[in-house]
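Trainee: my questions are about this predicted structure, shown below with the sequence.
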Amino acid sequence: MGLLTGLRDSIGRVTERLFSASDPKRIGIYGPPNAGKTTLANRIARDWTGDAIGPESHVPHETRRARRKENVEIERNGRTVTIDIVDTPGVTTKVDYKEFLEHDIDEEDAVRRSREATEGVAEAMHWLREDVDGVIYVLDSTEDPFTQVNTMLIGIIESQELPVLILANKTDLEDSNIKRIEDAFPQHETIPLSALEGDNMDEVYDQIAEYFG
């Protein structure tokens, strides 16, 4: 009886691996608030499916829950890579409701948003530890990348042995500094882009196909 049970379990594991290998890879889009994660997620989704994932906003923490776009087929160099995009809330050590007041949001709504954003950070961390197969890490190239949050998240991604692409976003802005991001994380290749303008997206798609295919 034990032999039969072991055989069934072994066959089940092999079958699971065979089927899971063809399943779409879940790719989490991570980074600090306002780095352009949703803009990038929408750019990818629109380019390959025609649909957006969620609203874009200059207000911090507008994405307060992870949003998923399934079965995005990216065709590069004669092959097709299928991924599920997970647009996650911006990760930060603290969400202050006063940030929302600066954008003409009343106090009650600001408090609600800050609470939801805090819960969203916890959800993003859960996805990172349990539910993604790879990470696209988006940084605002006009901001200093040497932060506690960025160092922590990159460390967690590396400890999970997840493939990661680091994207230096907002190259359309005058203060963009790609080298600063390259110097912050020299162990990973940095890809410059403007998700808003669509600049250098061909290279982004080539790298997605190579890393996550």
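Mentor: Yep, it's here. Numbering: from 1, shown residues only.

Trainee: CA atoms for contacts and neighbours, from now on please.
Mentor: OK.

Trainee: give me the distance between Leu139 and Ala41.
Mentor: 14 Å (Cα to Cα, to the nearest Å).

Trainee: now Glu182
Mentor: Going from Glu182 to Ala41 by Cα to Cα gives 22 Å.

Trainee: so which of these two has more stuff around it?
Mentor: Shown here are Glu182 and Ala41; by other Cα atoms under 10 Å, Ala41 has more neighbours (26 against 19).

Trainee: distance of the more buried one relative to Val59?
Mentor: Ala41 sits 17 Å away from Val59, going by Cα to Cα.

Trainee: over to Gly120?
Mentor: 15 Å.

Trainee: next one: the lengthiest helix in the chain to chain centre, how far?
Mentor: Identified as the longest helix of the chain according to DSSP state H is helix 107-130. Taking Cα atoms, centre = their mean, to the nearest Å, one finds helix 107-130 lying 16 Å from the centre of the chain it belongs to.

Trainee: which helices and strands does the helix or strand following it pack with?
Mentor: Scanning forward in sequence from helix 107-130, with DSSP states H and E defining helices and strands, the next element found is strand 134-140. Strand 134-140 makes packing contacts with strand 25-30, strand 164-169 when contacts are defined by 3 or more Cα pairs under 8 Å, 6 or more residues apart in numbering; DSSP states H and E.

Trainee: going along the chain, name the helices of the protein.
Mentor: Using DSSP H, helices in the chain cover 2-21, 37-49, 98-101, 107-130, 148-159, 178-184, 201-212.

Trainee: okay, one more to line up with it:
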Amino acid sequence: MGVIRSFRKNFSDFFKKLFNKKNARIGIYGPPNAGKTTLANRILRDWTGDAMGSVSHIAHETRRARRREGVTIKSNGGSISLDIIDTPGLATKIDFHEFMELGMDEAESKRRAKEATEGVIEAVKWLENLDGVILVMDATEDPYTQVNVTVIGNMEARSLPLLIVANKVDLPESSPSTIRDAFPQHPMVAISALEGKNIDTFYDEIAKRFG
């Protein structure tokens, strides 16, 4: 009887947690300069009138995860409430010399590289607490990179819902079909986070995938 009572209690606790969860926690992931913060800003401006953070052409400008709670997105007559987490750009290696090439002195470059590395570790840890992931890829770049493959493999291992975003389709050299062909097992939407192109389709996919 003790085993049965324990099972019933655990089963009841599971459903209480499931139905008491107010917001789906969705992480925005991807390599540096793919447009993660631009996309986070687009979502927040469209639905709250606010913004997540500043955007820069310098890689690893976002070095700490940033969270915005209770962002309600309406689509197809319904709505979904999300906690949006904008994560630092993922990279397999962060070299301080890259910052020095941008004109920073050695001390500043090393500080940035250290913070960026810590940010990557933090982004990976966030995966333990997410309900789904938006993986942003630059549609002008080769999608079949170690970072993208690693992130997708990690999502699949955790059985997290995943939506791939092929960003920067406003650029003439973009090729979102290359991303679709590289990872056909996952849904993908091609957008320009900067210009808002195809953004309504993106919101429809969010509702469908994470709702």
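Mentor: Cool, the structure landed. A quick note: this is a predicted structure, and the numbers were derived from the prediction, not measured.

Trainee: for the first structure, which residue is closest to the average position?
Mentor: Residue closest to the average C-alpha location in the first structure (Cα atoms, centre = their mean): Ile29, at 0.5 Å.

Trainee: from Glu174 of the first structure, how far out is it?
Mentor: 24 Å.

Trainee: residues contacting Ala124 of the first structure?
Mentor: Neighbour list for Ala124 of the first structure: Arg65, Ala66, Thr88, Pro89, Val91 [criterion: Cα atoms under 8 Å, 6 or more residues apart in numbering].

Trainee: and Thr38 of the second structure, how far from Asn20 of the second structure?
Mentor: Using Cα to Cα, Thr38 of the second structure is found at 31 Å from Asn20 of the second structure.

Trainee: what's the answer for Met104 of the second structure, then?
Mentor: Met104 of the second structure sits 48 Å away from Asn20 of the second structure, going by Cα to Cα.

Trainee: out of these two, which sits in the more crowded spot?
Mentor: Using other Cα under 10 Å, the more surrounded residue of Met104 of the second structure and Asn20 is Met104, with 15 against 9.

Trainee: counterpart of the more buried one in the first structure?
Mentor: Alignment note (TM-score structural alignment): Met104 of the second structure maps to Ile105 of the first structure.

Trainee: with Phe183 of the second structure instead?
Mentor: By TM-score structural alignment, Phe183 of the second structure lines up with Phe185.

Trainee: that match - how many residues pack around it?
Mentor: 16.

Trainee: which residues does it contact?
Mentor: With Cα under 8 Å, 6+ apart, Phe185 of the first structure has no contacts at all.

Trainee: could you measure from it over to Ile74 of the first structure?
Mentor: From Phe185 of the first structure over to Ile74 of the first structure (counting by Cα to Cα), the distance is 27 Å.

Trainee: then Asp51 of the first structure?
Mentor: Taken as Cα to Cα, the span from Asp51 of the first structure to Ile74 of the first structure is 14 Å.

Trainee: who has more neighbours, those two?
Mentor: Ile74 (20 against 13).

Trainee: counterpart of that one over in the second structure?
Mentor: Using TM-score structural alignment, Ile74 of the first structure pairs with Ile73 in the second structure.

Trainee: picking up where we left off before, highest mean neighbour count out of the helices of the first structure?
Mentor: Of the helices of the first structure, the one with the most neighbours on average (mean count of other Cα atoms under 10 Å) is helix 37-49, at a mean of 22.

Trainee: dump the helices of the first structure to CSV, plus distance to Asp84 of the first structure.
Mentor: Below are those laid out as CSV (distance: least, Cα to Cα, whole Å):
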stretch, distance to Asp84 of the first structure
helix 2-21, 13
helix 37-49, 10
helix 98-101, 31
helix 107-130, 13
helix 148-159, 18
helix 178-184, 26
helix 201-212, 11
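
Trainee: which among those helices is found nearest to Pro55 of the first structure?
Mentor: Minimum separation from Pro55 of the first structure across these (Cα to Cα) falls at helix 37-49, 7.5 Å.

Trainee: that closest one corresponds to what range in the second structure?
Mentor: With TM-score structural alignment as the criterion, helix 37-49 of the first structure aligns to 36-48.
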